[in-house]
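Colleague: What shape does this take:
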Amino acid sequence: MVGRGRPRSFDRDAALSAAMNTFWQFGYEGASMSALTEAMGINSPSLYACFGSKEGLFREAVDLYLATEDKKTRSKLSEAPTARDAVQAMLQRTIGNLTDSGCRGCLLVLGDTNASPENAGVHQYLAQRRKEIQAALEERLRRGIAEGDLPSDADVRSIAAFYITVMQGLSLRARDGASREAMTKVADAAMMAWDALIATPAQRKARTAARSRVRK
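Modeller: Now for the predicted structure:
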């Protein structure tokens, strides 16, 4: 009769949470194995036995990040009554997350900064998760069209790409130590672009013509 393997002598969930915070602070390549094992309170053999590899650990850490920290932001999309309110709430929650977490930025944005060719799989994985977040915002904007608070011909993809770019930029600003006030001003400026972004072709044409008359 084959005996059972020895039970783990560590809390897997706690170890994974510690790994997430280490990757969040240093990125994938910056987080050394020694830093990870020290933070997780385990040795290298236990890490490999439990998670398979550093990349496997990182993927699980990203999944945990999405299920916890990032979920706070994405939940704002469904809760807000209008598409505009959803985008504004998402930006505000992003700023809250960035400042509450000690300005570490977003793991999905900073996790693979300057990734080397041998870690292309990590980059591709994060790129896919970032696309999923943008897709969620696009879906919320389509809901706005269906509910009548966005014009039927609104360029959902471009609008979503613009605000996701703002969110990613805020993450970099947070990493550089920007204050909540400074990031809020950026978010406010981004929301000032809302009317221009959702304008119909006829409205855009009229605005262009008006600017031309002013120049003359």
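Colleague: hey, let's count contacts and neighbours off CA atoms from now on
Modeller: Noted.
Colleague: Could you find the closest non-adjacent residue to residue 157?
Modeller: In this structure, residue 157 finds its nearest non-sequential neighbour in residue 138, 6.1 Å apart by Cα to Cα, 6 or more residues apart in numbering.
Colleague: which stretch of helix or strand covers that neighbour?
Modeller: helix 120-147 (DSSP states H and E).
Colleague: If you count neighbours, what's buried in stretch 146-164?
Modeller: Neighbour counts over stretch 146-164 (16 or more other Cα atoms under 10 Å) mark 150, 154, 155, 156, 159, 160, 161, 163, 164 as buried.
Colleague: Just give me the closest of those to residue 126.
Modeller: Ranked by distance to residue 126 (Cα to Cα), those are led by residue 164 at 14.3 Å.
Colleague: For the comparison step, fold the sequence that follows:
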Amino acid sequence: METRKSGPIGRPRGFDADAALERAVLVFWEHGYEGASLATLTDAMGISTTSMYATFGNKEELFRKALERYTEGPGAYLARALEEPTALDAATAILTGTVRTTTRPAHPQGCLGVQGALAASDSGRGVRDLLAAWRNNGCASVRERFRRAVDEGDLPPGADPALLARYITTLAFGIAVQAASGIGRDELQEMADAALRNWPLS
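Modeller: As a prediction, the model looks like this:
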């Protein structure tokens, strides 16, 4: 809960905004955007609705901040994967990172960015569009990495970077959905490994 900081009488109660945002990430990750009620969010964050609005803005703005935090934290494996020395290494790291992130013990299963607005109504259109852009941006980053691999001779000249990027990201999103459905880490990793057995090599 919020704790009163020392200072003049009447000073607003303070709280650890960073820790509160981390807890909001977990709520959105588990329940999605619409499934996360304000009461659930503020209870998990340990703050009042007034404090939430004052610090983070409305629910959609809070979700945007939570998605940024998720991308920098649990979702950071994507950026690291793109730094791998070969396209196959990158693809392997993306799928392995997805499996690990979506099946972490004591964390929500699945991916915040995939499940966040799957059932969003018209009122959640902004969040649905935000997440579509988030997923497309990730695919674009993978595409650019694979295009560089073609230019460097790591992938054969006839390889299609856009198709390969869509293939890998679609697999990653599918893994996330399967993880949210309760499929175990080992089974998902076997599927990821099988998907890369016919990877085009130079």
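Colleague: returning to that earlier point: need the contact list for the residue nearest to residue 157 of structure 1.
Modeller: The contact partners of residue 138 of structure 1, by Cα atoms under 8 Å, 6 or more residues apart in numbering, come to 156, 157, 160.
Colleague: Give the equivalent position in structure 2 for residue 160 of structure 1.
Modeller: For residue 160 of structure 1, the aligned position in structure 2 is residue 165, judged by TM-score structural alignment.
Colleague: Let me fix that, I meant to ask about residue 174 of structure 1.
Modeller: Checking TM-score structural alignment: residue 174 of structure 1 goes with residue 179.
Colleague: Just the buried positions in stretch 177-196 of structure 1, please.
Modeller: For stretch 177-196 of structure 1, using 16+ other Cα under 10 Å, the buried residues are 178, 180, 183, 184, 186, 187, 190, 191.
Colleague: from the residues you listed, which ones fall inside helices?
Modeller: Secondary-structure check on those using DSSP state H: residues within helices are 180, 183, 184, 186, 187, 190, 191.
Colleague: Grab the most central residue of structure 2 for me.
Modeller: Structure 2 has residue 113 as the residue nearest its centroid, 4.3 Å off, counting by Cα atoms, centre = their mean.
Colleague: Tell me if I am right that that one is in a helix.
Modeller: Yes: assigned with DSSP: H, G, I helix; E, B strand; the rest coil, residue 113 of structure 2 falls within a helix.
Colleague: just to revisit the earlier point, what about the match of residue 174 of structure 1, how many neighbours?
Modeller: 25 (other Cα atoms under 10 Å).
Colleague: Skip the chain neighbours and tell me the closest residue to it.
Modeller: According to Cα to Cα, 6+ apart, the nearest residue to residue 179 of structure 2 is residue 110 (5.1 Å).
Colleague: So the equivalent of the one you found over in structure 1: helix, strand or coil?
Modeller: Here residue 110 of structure 2 is matched to residue 105 in structure 1, going by TM-score structural alignment. Secondary structure for residue 105 of structure 1, judged by three-state DSSP, is coil.
Colleague: what do you get for residue 22 of structure 1?
Modeller: Reduced to three states by three-state DSSP, residue 22 of structure 1 is helix.
Colleague: What is the burial count for the aligned partner of it in structure 2?
Modeller: Aligned by TM-score structural alignment, residue 22 of structure 1 pairs with residue 27 of structure 2. Residue 27 of structure 2 is flanked by 23 other residues according to other Cα under 10 Å.
Colleague: Quick one: residues contacting residue 27 of structure 2.
Modeller: Taking Cα under 8 Å, 6+ apart, one finds 36, 40, 41, 44 in contact with residue 27 of structure 2.
Colleague: Just give me which of those residues are shared by structure 1.
Modeller: Retained in structure 1 (both residues aligned by TM-score structural alignment, their matches' Cα atoms under 8 Å) from those: 36, 40, 41, 44.
Colleague: Which one of these sits in the busiest neighbourhood?
Modeller: Within those, neighbour counts (other Cα under 10 Å) peak at residue 41, which reaches 24 neighbours.
Colleague: The equivalent of that residue over in structure 1 is in what secondary structure piece?
Modeller: Under the alignment by TM-score structural alignment, residue 41 of structure 2 pairs with residue 36 in structure 1. Here residue 36 of structure 1 sits within helix 33-40, counting by DSSP H and E.
Colleague: Tell me how many other residues crowd residue 15 of structure 1.
Modeller: Around residue 15 of structure 1 there are 19 other residues, counting by other Cα under 10 Å.
Colleague: That one: what's its closest spatial neighbour, skipping adjacent residues?
Modeller: Closest to residue 15 of structure 1 by Cα to Cα, 6+ apart is residue 40, at 4.5 Å.
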